[in-house]
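Undergrad: Whatever this is, show me its structure:
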Amino acid sequence: MDILSLARQAGFHELESEDIEQVLASHTEELTNEDLQLLTEHSAAKDDDEEEEPQRTLTTKRMAEVFDMIQQGMQIRRCVEKLAQAPPKPQSCL
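TA: Purely as a prediction, here's the structure:
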């Protein structure tokens, strides 16, 4: 199968063999300084468009808060386990 057949199967029905030859020939040519400058500017503009996520840092204060929450969770779990093991108390009638 040739490139033209594959391109048409991919949906490029208007593509002609001359178009393919032109693209292939263009890749054998060296880039001019102007071409390189345009590529560099395009790349820099693309980098500016991409928003970077702010880097999140974990402070010692935040770590202490998280460890405290974990400790509280473990205490709650121990209390629930004790309640589950306790003998049932008779319910009072209202």
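Undergrad: going forward, measure contacts and count neighbours with C-alpha atoms only.
TA: Will do.
Undergrad: Have a look at the chain and report its longest helix.
TA: Looking across the chain with DSSP state H, the single longest helix is helix 60-85.
Undergrad: That one packs against which elements?
TA: Here helix 60-85 touches no other helix or strand, going by 3 or more C-alpha pairs under 8 Å, 6 or more residues apart in numbering; DSSP states H and E.
Undergrad: So which bits of it are buried?
TA: Within helix 60-85, no residue is scored as buried using 16 or more other C-alpha atoms under 10 Å.
Undergrad: can you tell me the distance between the two ends of stretch 48-64?
TA: Stretch 48-64 has its terminal residues 37 Å apart, counting by C-alpha to C-alpha, to the nearest Å.
Undergrad: for comparison, sequence B:
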Amino acid sequence: MNIDEVKQTISRGNTAAKQGRETLERGVTEARDAGMLAQRVTHDSAHDHVTQMSRKLNELRLELERTVRRYESAIEHANSYAARI
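TA: Below is the predicted model of the structure:
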């Protein structure tokens, strides 16, 4: 594999990573929206299931946000490597 082929492979990988990041970003929005809706619907409830659900939705959103940042970092590092070779 020559340098140009490596750069093309990195570019295709970045395209896939960007698509994955966009999917995860939609997931972040949906998790945030679901959390806000659940909060409005259950605002006076102290039931264990309600508090667990709220906590789980928040954990989901935070994990999705972390994963989005990982994708961004991977894309950045791949671009940096491709520029150096």
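Undergrad: After superposing, what score do the chains get?
TA: Overall, the chain-to-chain superposition scores 0.36 on the TM-score scale (TM-score structural alignment, normalised by the length of the second structure); 35 aligned residues with a C-alpha RMSD of 2.3 Å.
Undergrad: Which strands or helices does the host helix or strand of Lys56 of the second structure pack on?
TA: Assigned by DSSP states H and E, Lys56 of the second structure belongs to helix 48-84. With contacts taken as 3+ C-alpha pairs under 8 Å, 6+ apart, helix 48-84 of the second structure sits against helix 3-41.
Undergrad: hmm, back to that, distance from the helix holding Lys56 of the second structure to the middle of the chain?
TA: Computed by C-alpha atoms, centre = their mean, to the nearest Å, the chain-centroid distance of helix 48-84 of the second structure equals 4 Å.
Undergrad: Buried residues in it, which are they?
TA: Across helix 48-84 of the second structure, burial judged by 16+ other C-alpha under 10 Å covers 50, 54, 57-58, 60-61, 64-65, 67-68, 71-72, 74-75, 78, 82.
Undergrad: residues near Ala7 of the first structure, how many?
TA: Number of residues near Ala7 of the first structure (other C-alpha atoms under 10 Å) recorded here: 15.
Undergrad: Quick check: buried residues in the helix or strand hosting it?
TA: Using DSSP H and E, Ala7 of the first structure sits within helix 3-9. For helix 3-9 of the first structure, the neighbour count (16+ other C-alpha under 10 Å) marks Leu4 as buried.
Undergrad: Now tell me what touches the helix or strand that comes right after that helix from outside.
TA: Going down the chain from helix 3-9 of the first structure, the next helix or strand is helix 17-26, by DSSP H and E. Residues outside helix 17-26 of the first structure that contact it (C-alpha atoms under 8 Å, 6 or more residues apart in numbering) are 3-4.
Undergrad: name the helices or strands packed onto the helix or strand that comes right after helix 17-26 of the first structure?
TA: Counting by DSSP H and E, the next helix or strand C-terminal to helix 17-26 of the first structure is helix 33-49. Contacts defined by 3+ C-alpha pairs under 8 Å, 6+ apart place helix 33-49 of the first structure against no helix or strand at all.
Undergrad: Since that was my last question, I'll sign off now.
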